[in-house]
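Chemist: got a structure for you, letters missing:
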């Protein structure tokens, strides 16, 4: 796990360097809006890689999407809106909350009950917003 943590931290530092004053002009000029077309393109390529069932291509496309998501988070961080840590801790908490059958000892009889529970939790989350 530490290897993953260290690798991800290093990757985030790479993205921050690309956005820095002595970084890459293309990366520095990107905005949340300008990244939309690249996110759409890379997600389409990711879907193609899934359809091809090619693990090497899939790995590459996951990396491309991850790059854009971390870049998007870095841009938001620069404006003090949120950080990549906020994104990760938020989704981690959400997955734990939505999986009480895994993390809280709740037992479910079947996939139908699982889906009902998921939708109920999701609905409760929306009411809190």
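Modeler: Received, thanks. All values derive from a computational prediction rather than experimental measurement. Numbers count the residues shown, from 1 in each chain.
Chemist: contacts, neighbours, all on C-alpha from now
Modeler: Will do.
Chemist: Tell me how many other residues surround residue 101.
Modeler: Around residue 101 sit 14 other residues, with neighbours defined as other CA atoms under 10 Å.
Chemist: same thing with residue 115?
Modeler: 12.
Chemist: Could you do residue 93 as well?
Modeler: 11.
Chemist: Give the other helices and strands that the host helix or strand of residue 86 contacts.
Modeler: Here residue 86, judged by DSSP states H and E, is contained in helix 84-97. Other elements packing on helix 84-97 under the criterion 3 or more CA pairs under 8 Å, 6 or more residues apart in numbering; DSSP states H and E are helix 55-78.
Chemist: between the helix it packs on and helix 84-97, how many degrees?
Modeler: 120 degrees (axes from the mean of the first three to the mean of the last three CA atoms, to 10 degrees).
Chemist: in helix 55-78, what's buried?
Modeler: Buried residues in helix 55-78, counted by 16 or more other CA atoms under 10 Å: 57-58, 61-62, 64-65, 67-77.
Chemist: Residues contacting it, please?
Modeler: 12, 15-16, 31-32, 35, 38-39, 42-43, 45-46, 49-50, 82-84, 87 (CA atoms under 8 Å, 6 or more residues apart in numbering).
Chemist: try 6 Å
Modeler: Residues from elsewhere that reach helix 55-78 (CA atoms under 6 Å, 6 or more residues apart in numbering): 42, 46, 49, 82-84.
Chemist: Structure two is appended below for comparative analysis:
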């Protein structure tokens, strides 16, 4: 089985092939806006698979959602707007920031305290930068 980096690289290479010369005309025409409508469909299909309790269906639908998301990220990379690495680095930093009870010195004894901390951190992020989520 390929490692995480190799798997992601292979996925991005597949998207490049589909969108490149000699690729698929449908894929070549897509924009982030045209692809965005598939996100909700794929999320709903993943939720249905999870609720069905079928791991094979969850794996398949997770792949469909990941493909759609990776496709959209690649479109933005091609516009030099941001990179997949930037998405991952920003997400990593956000999750570390929002888990001070794991990565910092904060404590939370109950799930309610965790949820309160999360909400406070998220609100502070939104006040500090437009578009933080």
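Modeler: Sure thing, it's come through. Model, not experiment: these values are computed from the prediction.
Chemist: Could I get the TM-score for this pair?
Modeler: Aligned and superposed, the two chains score 0.92 in TM-score terms (TM-score structural alignment, normalised by the length of the first structure); 128 aligned residues with a CA RMSD of 1.4 Å.
Chemist: Please report how far residue 82 of the second structure lies from residue 89 of the second structure.
Modeler: Between residue 82 of the second structure and residue 89 of the second structure the computed distance is 11 Å (CA to CA, to the nearest Å).
Chemist: Contact partners for residue 31 of the second structure?
Modeler: With CA under 6 Å, 6+ apart, residue 31 of the second structure has no contacts at all.
Chemist: Show me what it lines up with in the first structure.
Modeler: Residue pairing (TM-score structural alignment): residue 31 of the second structure is matched to residue 31 of the first structure.
Chemist: tally of neighbours for residue 47 of the second structure?
Modeler: By other CA under 10 Å, 14 other residues sit near residue 47 of the second structure.
Chemist: and it, what element?
Modeler: helix 32-52.
Chemist: Do I have it right that residue 19 of the second structure meets residue 27?
Modeler: Yes: the pair residue 19 of the second structure / residue 27 is scored as a contact, 5.4 Å apart, by CA atoms under 6 Å.
Chemist: neighbour-wise, which of these two wins?
Modeler: Between residue 19 of the second structure and residue 27, residue 19 has the larger neighbour count (other CA under 10 Å), namely 20 against 16.
Chemist: Let me know the helix or strand that the residue lying closest to that one once chain neighbours are set aside is in.
Modeler: Distances taken as CA to CA, 6 or more residues apart in numbering put residue 28 closest to residue 19 of the second structure, at 4.5 Å, once the chain neighbours are dropped. If you go by DSSP H and E, residue 28 of the second structure is part of helix 25-29.
Chemist: how far away is the residue most central in space within the second structure from residue 128 of the second structure?
Modeler: Closest residue to the average C-alpha location of the second structure: residue 69 at 6.2 Å, with CA atoms, centre = their mean. Distance of residue 69 of the second structure to residue 128 of the second structure, computed by CA to CA: 27 Å.
Chemist: Equivalent analysis for residue 87 of the second structure, please.
Modeler: 19 Å.
Chemist: Just the element for the residue located most distally from the centre of the second structure, please.
Modeler: Using CA atoms, centre = their mean, the residue of the second structure lying farthest from its centre is residue 109. It sits 29.5 Å away. Counting by DSSP H and E, no helix or strand carries residue 109 of the second structure.
Chemist: State the pair within the contacts of helix 55-78 of the first structure that is farthest apart.
Modeler: Farthest pair in the contacts of helix 55-78 of the first structure (CA to CA) is 49 and 82. Separation: 30.6 Å.
Chemist: what about the two, which has more around it?
Modeler: Under the criterion of other CA under 10 Å, the comparison of residue 49 of the first structure against residue 82 puts residue 49 first, with 19 against 14.
Chemist: Give me the distance between the counterpart of the more buried one in the second structure and residue 35 of the second structure.
Modeler: Aligned by TM-score structural alignment, residue 49 of the first structure pairs with residue 49 of the second structure. Residue 49 of the second structure is 21 Å from residue 35 of the second structure, where distance means CA to CA.
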